[in-house]
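J.: Sequence first, predicted coordinates after that:
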Amino acid sequence: MPEKNTIKKKARKGKFIRKTTETDIKLELNIDGKGNYKIDTGVPFFNHMLEQFSKHSGCDISLKAKGDIGVDLHHLIEDTGIVIGHAFKELSGDKRGIKRYGFSSVPMDESLVQSTADFCGRSFFVYRFMGEDISQAGKEFLKSSLRISKQESREILVDKFFYVYSNVFFDAVCKNALISLHINIQYGSNIHHMVEAVFKSVGRAVSDALEITGDSGIPSTKGSI
């Protein structure tokens, strides 16, 4: 049996930077925060979603992200996911003393989203809407709407977050945090509500998984993650 209350709690916070020819991202993340945020990506709807993630995960997030959004939002959103995922990997360390698994079910009016996270040291991402693989739906969506620009309508942008950008963002988070994440949109009709419930639900699942249990051991029979 693992010994209780033997862990010295380390500060799980840090600064992370990623700069490429396409993006320039600066992140400060405090896992054990109060859900405070200061977020500027140049994309108001993306800011709004990341604010939801911060508030509902309890993580303090300070993020300044610049990118070639006049060409495509993909680079900025994916690279932001890369940085956030890497930060969670580094700050969660060897996973000693955390719950490891987290779950959350979040309603937003007519929508319901369930998210399950496993800080397992392996990357796997599942994103489904009423049983269907939403990443495949995203590919079909892109075929009918290839041109992406800052001038696109808000409605089209929100649609793309549902079908494309949420998939891109969370896939990048999973690959760089080395976590398994399952997002299931059980049902809904308002795309804004569904996307927002996704970010809230994932935030709460991550918070649940990273909760300090007081055990001194690593949550795996292998003895390492």
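T.: It's in.
J.: contacts, neighbours, all on C-alpha from now
T.: Fine.
J.: The residue nearest the centre of the chain: which element?
T.: In the chain, the C-alpha nearest the mean C-alpha coordinate belongs to Phe170, at 5.0 Å (Cα atoms, centre = their mean). Following DSSP states H and E, one finds Phe170 within helix 166-177.
J.: mind listing what Gly203 touches?
T.: By Cα atoms under 8 Å, 6 or more residues apart in numbering, the residues touching Gly203 are 52-58.
J.: Take this one as well and set it beside the first:
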Amino acid sequence: MTTEPRIAEVRRDTKETQIRVRVNLDGTGEARLATGIGFFDHMLDQIARHGLIDLDIEAHGDLHIDGHHTVEDVGITLGMAIARAVGDKKGLTRYGHAYVPLDEALSRVVVDFSGRPGLEMAVDFKAGMVGAFDTQLAYEFFQGFSNHALVTLHIDNLKGHNAHHQCETIFKAFGRALRMAMTLDPRSAGVIPSTKGSL
């Protein structure tokens, strides 16, 4: 079993955003977040807390236009950082899933560190905005993440009529599913979790 710390830092600069993400996959859920979008920071905090990932994210984006580039590019950069921290995937549990409720809302997230990016997301948000966060951007965040973390991701909101609750159950379940998938399995130490022998 590897004892190397699973830590990575990625910086991604474009004409639209400047993003820095640092992750510790074996952390305690500590988060330092500054994206300029309060509700988005709240959702990223759910990933850290429920995924037991130490997460440090600083983003400067063109929020005078809207939140699209910032949210999408944070997803991209977080995906890159997690892919780097996971490394060769030896000993990785690989699959993770979680159901999370919040009052009337219930969501399910399933993740596979397959090496094949893909997102299937079925969410009918009951409001277009939660604070300054456009709920359409949840899809853009997870699309960016899955493309750059190289994971297959299924996200389903099964119940809910409050958009804040819907969104929060999704991000909490995502954190819990990541935590399960990224756990090192002592019974598979040094083994790639695939019959192909590579991911």
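T.: Cool, the structure landed. It should be emphasised that the depicted structure is a prediction, and the values quoted were computed from it without experimental measurement.
J.: So after superposing, what's the score?
T.: TM-score of the superposed chains, computed with TM-score structural alignment, normalised by the length of the second structure, equals 0.94; 197 aligned residues with a Cα RMSD of 1.8 Å.
J.: rewinding a little: dump the residue contacts of the residue nearest to the centre of the first structure.
T.: Shown in contact with Phe170 of the first structure (Cα under 8 Å, 6+ apart): 81, 125.
J.: What residue in the second structure is paired with it?
T.: Matched to the second structure by TM-score structural alignment, Phe170 of the first structure sits across from Phe142.
J.: ditto for Gly121 of the first structure
T.: Using TM-score structural alignment, the equivalent of Gly121 of the first structure in the second structure is Gly115.
J.: Now do the same for that match: helix, strand or coil?
T.: Following DSSP: H, G, I helix; E, B strand; the rest coil, the label given to Gly115 of the second structure is coil.
J.: Tell me how many other residues surround the closest residue to it other than its chain neighbours.
T.: Leaving aside its chain neighbours, Gly115 of the second structure sits nearest to Leu150 (4.7 Å; criterion: Cα to Cα, 6 or more residues apart in numbering). Using other Cα atoms under 10 Å, Leu150 of the second structure has 21 other residues around it.
J.: Now do the contacts for Leu150 of the second structure.
T.: Taking Cα under 8 Å, 6+ apart, we find Leu150 of the second structure in contact with 79, 83, 113-118.
J.: Just put the residues you listed in TSV and tack on distance to Thr135 of the second structure.
T.: Formatted as TSV, the contacts of Leu150 of the second structure follow (distance: Cα to Cα, whole Å):
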residue	distance to Thr135 of the second structure
Gly79	20
Ala83	26
Phe113	26
Ser114	27
Gly115	27
Arg116	26
Pro117	22
Gly118	20
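J.: What's the PyMOL line that selects buried ones from the residues you listed?
T.: A single PyMOL command selects the buried members of the contacts of Leu150 of the second structure (16 or more other Cα atoms under 10 Å):
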select buried, resi 79+83+113+114+115+117+118
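J.: What ranges does the second structure have for its strands?
T.: Secondary structure of the second structure (DSSP state E): strands at 7-13, 17-24, 31-34, 54-61, 95-102, 105-112, 118-122, 129-130, 133-134, 152-159.
J.: Among the ones you listed, which comes closest to Ser198 of the second structure?
T.: Nearest to Ser198 of the second structure, of all the strands of the second structure, is strand 105-112, at 13.7 Å by Cα to Cα.
J.: And the closest one against the first structure, how far off on average?
T.: Strand 105-112 of the second structure, aligned to the first structure and superposed, deviates on average by 0.4 Å (mean Cα distance after the TM-score superposition for the first structure).
J.: now do stretch 165-181 of the second structure
T.: Compared with the first structure, stretch 165-181 of the second structure is 0.4 Å away on average (mean Cα distance after the TM-score superposition for the first structure).
J.: how about that stretch, which residues of the first structure does it hit?
T.: Mapping stretch 165-181 of the second structure onto the first structure (TM-score structural alignment) gives residues 193-209.
J.: returning to what we had before: can you tell me which of the contacts of Gly203 of the first structure has the most neighbours?
T.: Neighbour counts for these (other Cα under 10 Å) peak at Ser54, which has 29 neighbours.
J.: The match of Phe170 of the first structure and Thr77 of the second structure: what is the separation?
T.: Plainly put, Phe142 of the second structure is 11 Å away from Thr77 of the second structure if you go by Cα to Cα, to the nearest Å.
J.: Wait, Leu91 of the first structure touches Phe16, no?
T.: No: between Leu91 of the first structure and Phe16 there is no contact under Cα atoms under 8 Å: 10.8 Å.
J.: what's the counterpart of Gly67 of the first structure in the second structure?
T.: With TM-score structural alignment as the criterion, Gly67 of the first structure lines up with Gly61 in the second structure.
J.: how close does His50 of the second structure get to Ser198 of the second structure?
T.: Counting by Cα to Cα - His50 of the second structure and Ser198 of the second structure are separated by 28 Å.
J.: Fine, thanks again, bye for now.
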